[in-house]
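Novice: sequence and predicted structure are below.
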Amino acid sequence: MKVLEERTGRSPSEILVSAALYAENSESLAERRAVAVEFIAARRYLAALSNNVNQLARHANATDEFPEAARTVLTRVRAVADRLNTMLDAMVR
């Protein structure tokens, strides 16, 4: 156990929980946490972008013009969505 603690930097209880929960799966608890952290970051970024999209939509509705900045924001939204889809695909495999 001591060797695993030193190699992974994880506590004995985390090692045991990972072994019990993921015995049939090579994915460790630390790896699942890292994926969760990445999902949370992507969700926050997507929320910030959605605020920008709402502001751009209000502007477009009020002036009948589609701002050039909207194209940039929508490109970023698509990139985040693609990133989330890639992460989900990796989790399913």
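Specialist: That came through, no problem.

Novice: drop to CA atoms for contacts and neighbour counts, all remaining ones
Specialist: Will do.

Novice: let's verify the spatially most central residue of the chain: helix, strand, or coil?
Specialist: Nearest residue to the geometric centre of the chain (Cα atoms, centre = their mean): residue 39, 2.0 Å. Counting by DSSP: H, G, I helix; E, B strand; the rest coil, the backbone at residue 39 sits in helix.

Novice: next, the one to line up against it:
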Amino acid sequence: MSDEENSHRPNLSRRRRANTPAGTKKRRDVWVTVEEEAALVARAEREKVTVPNLLVSAALAERTDSPTERRAIGAELMQLHNLLARSSNNINQLARHANATGEFPVEAREALKHIRSVAMRIDRAIEGLM
């Protein structure tokens, strides 16, 4: 490939961040374990960035939830899981009754409505994770 052709091609293997007009202002040293370093290097290679770029990008990402908020979301999902398990048990009991008697219990409509509301809560909790 000629120099002229090469000058019009974007550099897809660029690993450094672009320089800022004011230049670098602060330097931060971060101590990591050997295992953490290996994981950082592997991920940076996968994403084709430098480790410092990876760290800055991750730290400044739009996602603003903290570990505490993520734990709260996890707790909410566990509550929903337990609620869904109990509700499923109720639905099974209603189905057994319907199969044994040939009658559709009036409570089944409310139970199904409840299951739908739990499913919607699960959807909202999942949306909160994204």
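Specialist: Right, received. Where do you want to start? As the structure is a computational prediction, the values presented were derived from the model and not from experiment.

Novice: TM between them?
Specialist: TM-score of the superposed chains, computed with TM-score structural alignment, normalised by the length of the first structure, equals 0.71; 72 aligned residues with a Cα RMSD of 1.4 Å.

Novice: on that earlier part again, out of everything not next to it in sequence, what's closest to the residue nearest to the centre of the first structure?
Specialist: residue 84 (7.2 Å; Cα to Cα, 6 or more residues apart in numbering).

Novice: report the separation between that neighbour and residue 53 of the first structure.
Specialist: Per Cα to Cα, to the nearest Å, residue 84 of the first structure is found 19 Å from residue 53 of the first structure.

Novice: try residue 60 of the first structure
Specialist: Using Cα to Cα, residue 60 of the first structure is found at 10 Å from residue 53 of the first structure.

Novice: so which of those two has more stuff around it?
Specialist: Taking residue 60 of the first structure and residue 53 together and counting by other Cα atoms under 10 Å, residue 53 has the greater number of neighbours (18 against 14).

Novice: residue in the second structure matching the more buried one?
Specialist: Correspondence of residue 53 of the first structure to the second structure, assessed by TM-score structural alignment: residue 91.

Novice: how far away is the residue of the second structure most remote from its centre from residue 115 of the second structure?
Specialist: Here the centre of the second structure is the reference, and by Cα atoms, centre = their mean the most remote residue is residue 101, at 45.8 Å. Distance, residue 101 of the second structure to residue 115 of the second structure, by Cα to Cα: 23 Å.

Novice: before we move on, what about residue 75 of the second structure?
Specialist: Look at residue 75 of the second structure and residue 115 of the second structure: by Cα to Cα, they are 19 Å apart.
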